Each structure stands twice: as C-alpha cells, then as structure tokens.
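*Asks:* Build me a model from this:
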Amino acid sequence: MAVSTQASLLLQKQLRDLSKHPVDGFSAGLVDDINIFEWSVTIIGPPDTLYDGGYFNAIMSFPTNYPNSPPTVKFTSEMWHPNVYPDGRVCISILHAPGDDPNGYELASERWTPVHTVRSQHFKLVLFTCYYYFRVFMSNFFFIETLWT
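*Replies:* Predicted coordinates for the structure are as follows:
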C-alpha cells in the first residue's frame, strides 16, 4: 500500500473519530471534499485567557507521509500569539519534525512522533496554554521597562 494511501486512510479515520467524539473548543472538517490532506479547523478561545470567546480559524495541512511527519498549521484568523508568525504559521515543538533539534532548543520528546494524532497533538492545549508564558513574558517586559524609566 502506498504511503499516501496509508496516510489518507488514517486521516479519514481520525476525521471520522473527531466527528463522533468531538473535542471541546475544537472543530475540524475538510477544506475541499476531495482533499483529505487539508483540514479547516476552528478553535474557540478558552475561558480566562486572552482568547476567551474568540473563534480562530486555521488550515492544517498534512504531508503525504503522515503520521511520520507532522502537519503544518496556519491561522487564517488574525491573532497575536508568541508561537504564531505574522503570516499565521504556527511554530510549536510538537509540530516540528521528529528527532533531535539541530539548534539544540528542543528535546526530542517535545517534537512530533508518529504516534500523535490530530486529537492527541494537544494542539489547542499547547497553543493556548502558552497564555501562561505570555503573562510571564509581559510581566518581565514591564519589569524591565520600569528599570529603564
């Protein structure tokens, strides 16, 4: 069986599973009914965060060798987040290729592994729990700013 066929079957199963057992604050569907490799996702901002009540749309693009390689995620909704580039691309460890980080910033255990699924990626959790880090960053920023004024 070709790799892309295996990936296609796996993605069909994962999309079906998400439909049968939805994840709170997360919905997914196909961008185009004939392309299982591109999903349209909506993430609802969790309570008590900067994103509370917001609806954030993104495109998840899966490689033909999924799950051996991670999907890419790009927000189509405007948002500010330290792990989202201005063009909407998401940069978080779990979406980086498996193995050691050539730059030495991430542990291999923080990166993608083929056992991850759309559900287990904790995409929403990882992305929006970074709120804590945002608060720490802003606290440090304001602390440093007061030192200079």
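
*Asks:* make it CA atoms for all contacts and neighbour counts henceforth
*Replies:* Will do.

*Asks:* Mind listing what's buried along the helix or strand where residue 133 lies?
*Replies:* Using DSSP states H and E, residue 133 maps to helix 131-148. Within helix 131-148, the residues scored as buried using 16 or more other Cα atoms under 10 Å are 131, 134.

*Asks:* Please generate a structure for the following sequence too, so the two can be compared:
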Amino acid sequence: MSCLQKVASKKEENEEVQKEVEMALISLNSIIFCFIKQKEYLSEIKEIIKYHQEHRNLSHLACQSAWDILIFEFFKEKSFKEVVVNELHFIREAARELEDLSKSVDWKREKAEEKGERKVKEMHVIWRWIRIVDNFLNWSTLMNEEIIVLICSIVHRK
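*Replies:* Sure, this is the predicted structure:
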C-alpha cells in the first residue's frame, strides 16, 4: 500500500508518470475498502486532490478514483465531511469534472462509432462520477445551492 501511495503522490506532468499515478489511484481505490484504516493514507489522498485542483495533473479516471476513496471515508467519519465539502469542495469539483467529460463525449451515435474505445472509457468515468455523487447525496444531510446546481446539470444533460 505504501508503494502505491508513493506512486500516486508523484507530481511530474509527463504522460508516463500520469499513467502510473492513474493506475496507482485506481489500485488504491480497489483495495481501500478492505484494508485502509489509517488516516495517513487519507491525508495523502487529500493532498493529491489539492495538488490536482491547482495543477490539473490527473486524468478524469484518476481524479474520480481519488475522490471515491475520500467519499467512502466521508461515510465512516463525520470529521471528513468538513474536509470533503468545505476544504476540497467536492460538489464544485464533481460538477466541473462531469461538465468536462460530457463535452468530450460525442453523444451522437454516428460519430461515436468512429471514436469507439475512447467514448466507452469516458462514459464509464461519467457513470462512476454519477455513482459517487449519488453516494455523496445519499449520505449527506447537506443541501445547498451548489448541490442543486449539480443535480440540475446532471438531469438536464442530453
């Protein structure tokens, strides 16, 4: 786990390193539900997200995986709600990510066949984002203007 954490924390911005970071975050996301109980991993994931917010160095999938880890912790510990909502601004970030992804997916069938695999990956990431937003909304008692705007933007997507 510490090796994956070390790889996920890399801040270089070349394509090879970004792929390594993506794979490390996806791997951490896959095993975190079983093994992670230590707060230091969550602090590292929080720092990875903060760095991404400043530098936009992660792919959509890597970013979503990092958020998924924090949102899972959000359910277990109330003190993390403050971090996720007010410090990292999850709702704003989720809305931005979904907006970016929806712009990059060609929703028309004719053109989608030409792009094939890329569209499938992007739609998979969109689905994962919607799942994590759903989890957040199911466990959160928070209802503010940001959440309403996010929900409306998801509902009105074509």
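
*Asks:* Do you know the score for how well these two fit?
*Replies:* Superposed pair, TM-score by TM-score structural alignment, normalised by the length of structure 1: 0.23. Supporting alignment: 70 aligned residues with a Cα RMSD of 5.9 Å.

*Asks:* Output the contacting helices and strands for the helix holding residue 133 of structure 1.
*Replies:* Judged by 3 or more Cα pairs under 8 Å, 6 or more residues apart in numbering; DSSP states H and E, helix 131-148 of structure 1 has no packing partners among the helices and strands.

*Asks:* what's the distance between the most centrally placed residue in structure 2 and residue 94 of structure 2?
*Replies:* Nearest to the geometric centre of structure 2 sits residue 64, at 1.8 Å (Cα atoms, centre = their mean). Applying Cα to Cα, to the nearest Å, the value for residue 64 of structure 2 to residue 94 of structure 2 is 8 Å.

*Asks:* what element comes up after the helix or strand containing residue 66 of structure 2 heading to the C-terminus?
*Replies:* Assigned by DSSP H and E, residue 66 of structure 2 falls within helix 60-76. Per DSSP H and E, the first helix or strand lying C-terminal to helix 60-76 of structure 2 is helix 79-82.

*Asks:* In that next one, which residues are buried?
*Replies:* So for helix 79-82 of structure 2, counting by 16+ other Cα under 10 Å, buried means 80-81.

*Asks:* who are the neighbours of it, in terms of helices and strands?
*Replies:* helix 60-76.

*Asks:* Can you spell out which helices and strands pack onto the helix it packs on?
*Replies:* helix 15-35, helix 39-55, helix 79-82, helix 90-104, helix 117-139.

*Asks:* Can you give me the buried ones in it?
*Replies:* 60-74.

*Asks:* residues contacting the residue nearest to the centre of structure 2?
*Replies:* Taking Cα atoms under 8 Å, 6 or more residues apart in numbering as the criterion, residue 64 of structure 2 is in contact with 125, 128-129.
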